[in-house]
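Q: no FASTA, just this:
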C-alpha cells in the first residue's frame, strides 16, 4: 500500500464524485441506527474546544456549534468538502478553523489544546492508525476525550443471500482494496477493513483508556423506520457500526 496513492485516490473521489453521490453520516448519528441522542457520549460541550477529524461538509461541526462549543476546528483531506463546510457554517452563523490535510500528517493543529476530538465515519480512511491516534492524543488536553465511529468490521464480512447471512470475506484480512461506491461505477475509493482489536490496541499504544464502546443496533430507531430491506435485516442480526469513547491518560 502506497499511502500517497491512497491520499490521491480518496481526495479526488471526495473532490468530485463523492462530493455529490455519498450522503455523509453526521451527528447526531454515528452511523446506521446509532445516535448521540440516545447514548450521550459527548455530554455538555458548552464552552469546550472541539476538533473534528474528517469534518466533510461541516454538518457535525454545526451540531456542536449549536450546542455552544467555544471553538470549532476541522481537518479533512478534501478541499471541496472544506469549501462546502465553510459555506454551510457561515450560513448557520457559525465559524470554524478548517484545515486541508490528511489526518496522518502534521498540519499545524495545536497540541494539548482540545477538550474533545471526534470523528464520525472518517477515522477508517487513515493509512496509519497508530500514528493518527498518537497525533490525536497530542491535540488533547490531559483527560481529554476522543470519540469516533466507523463501519463495524464484521459488517463488511457478511452479505445477505436468499434471506440468510453468509460470510464472504475473511475478518482477519486488513489489506487495502479498491471499491466504487457509485452504482454507475464512477469514482474509486481505497479502503482497509481493520479488526476491532487493531483499533483497541492502537488506542492503548497512544495512551488512551476506553470508557465506552457501542456496537448494538438501536431497536427504537429500527422500529420507527419499519424497514424490511436487506440492510435493515442485517442490522437486526449483527452490528453495522461501532463507536468508541476513550480518554487521554
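A: Sure, I can see it. Nothing here was measured: the structure is a model prediction, and the numbers come from that model.
Q: make it CA atoms for all contacts and neighbour counts henceforth
A: Will do.
Q: now do the contacts for the spatially most distant residue from the centre of the chain.
A: Farthest-out residue of the chain from its mean C-alpha position, per C-alpha atoms, centre = their mean: residue 162, at 31.2 Å. The contact partners of residue 162, by C-alpha atoms under 8 Å, 6 or more residues apart in numbering, come to none.
Q: rerun at 10 Å
A: Residue 162 is in contact with residue 230, counting by C-alpha atoms under 10 Å, 6 or more residues apart in numbering.
Q: take the one below as the second:
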C-alpha cells in the first residue's frame, strides 16, 4: 500500500495511528481479516478498552448506565480478553455470556476469568450470525468498542434485541465518527474525509491490517429504532475530571477537548 496516497487515521480512539483508504469490502473478507488480526496481535497493539471505561475519558463510574446488576443475566458482544466480564462478575451478575469473532480472544477471556474465580459461557462467532445464544433471556447486552466492527449493523441490532427480555437494556460504546474524520497536522485539526462516507477502510496497523467502516451517528440511531429500541441516554462529552486526573497531554486528549472521541448509547427494548 502506498502510504503517500492514503490518509492517516486514529483507529478507535486509542491514540494509535494507522493508514487507511476506502474500498468496497466483502463480509467474509472483513471477518477473515479482522479475526486474524485479533488472533495474532490485536490486544498487544490497540490495548483493550474495558469497563469501567467506555473509551477515552468516559467511565461507568461517572455515568452509572448499568446501575445495580446483582442477580442479572448479561451478554457481552466482543468480549476481547475478558476484563469487562470480570468487572461485571465482581458486581454480582448472576450469569455472564459473551461472543467474540477471535478464537484467541475467547481463550484469553476463559483463562483470565478462571484466574479471577469467575465463569462465563463464551462463544466464538461473528456477532452477525446465529450462534446458539438464547432469545428473550438477558437483562443486559453490552459492547465496549466492539459493535462497530459488525458488517451488518441493522441485523446485529435485531439479533441483540432478540436476546434481551422485554424492557432489557442494550449499552454500547464506539469511536465517535467525527473523531475519525479529523487529522492532526502541524498543530491544527483538519477534516481529512467526509463525515458521510460510510465505506469500509483497510487500516494498516503495526505490520497488520484491520477493516473498519465509519458510520454516522444517525445510522446507529436509526438502526436501533428499526430493531425496536428506544434510546434512553447518549453520551458524547469528554469527562474533564477524568482527563485532568491523568494529566494527559497526548494528541487524543487535545482532540477530546475540542470534539468527541467516544460515544455511548443506552437503549431499552420495547
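A: That came in fine, so what should we check first? All figures in this text were calculated on a predicted structure; none of them were measured in a lab.
Q: now the TM-score, please.
A: TM-score of the superposed chains, computed with TM-score structural alignment, normalised by the length of the first structure, equals 0.98; 246 aligned residues with a C-alpha RMSD of 0.7 Å.
Q: just give me the match in the second structure for the residue farthest from the centre of the first structure.
A: Under the alignment (TM-score structural alignment), residue 162 of the first structure maps onto residue 186 of the second structure.
Q: quick one: the helices in the first structure?
A: 3-15, 17-20, 36-39, 59-65, 79-91, 129-139, 153-157, 196-205, 219-225, 230-235 (DSSP state H).
Q: mind checking which of the ones you listed is nearest residue 27 of the first structure?
A: Closest approach to residue 27 of the first structure among these is made by helix 59-65 (4.9 Å; C-alpha to C-alpha).
Q: corresponding residues in the second structure for that closest one?
A: Residue span in the second structure matched to helix 59-65 of the first structure, by TM-score structural alignment: 83-89.
Q: again with stretch 216-230 of the first structure
A: Going by TM-score structural alignment: stretch 216-230 of the first structure matches residues 237-251.
Q: nearest to the spatial middle of the first structure, which residue is it?
A: Geometric middle of the first structure (C-alpha atoms, centre = their mean) lands on residue 121, at 2.1 Å.
Q: ok, the alignment partner in the second structure of that one to residue 132 of the second structure distance?
A: Matched by TM-score structural alignment, residue 121 of the first structure corresponds to residue 145 in the second structure. Going from residue 145 of the second structure to residue 132 of the second structure by C-alpha to C-alpha, to the nearest Å gives 23 Å.
Q: residue 35 of the second structure too?
A: 20 Å.
Q: neighbour count: those two, which is higher?
A: Counted by other C-alpha atoms under 10 Å, residue 35 of the second structure and residue 132 do not tie: residue 35 has more neighbours, with 21 against 8.
Q: could you find the closest non-adjacent residue to the counterpart of that one in the first structure?
A: Alignment note (TM-score structural alignment): residue 35 of the second structure maps to residue 11 of the first structure. In space, and not counting its chain neighbours, residue 11 of the first structure is closest to residue 78: 5.2 Å by C-alpha to C-alpha, 6 or more residues apart in numbering.
Q: and the gap between that neighbour and residue 6 of the first structure?
A: Counting by C-alpha to C-alpha - residue 78 of the first structure and residue 6 of the first structure are separated by 13 Å.
Q: identify the contacts common to the two.
A: Common neighbours of residue 78 of the first structure and residue 6 (C-alpha under 10 Å, 6+ apart) are residue 12.
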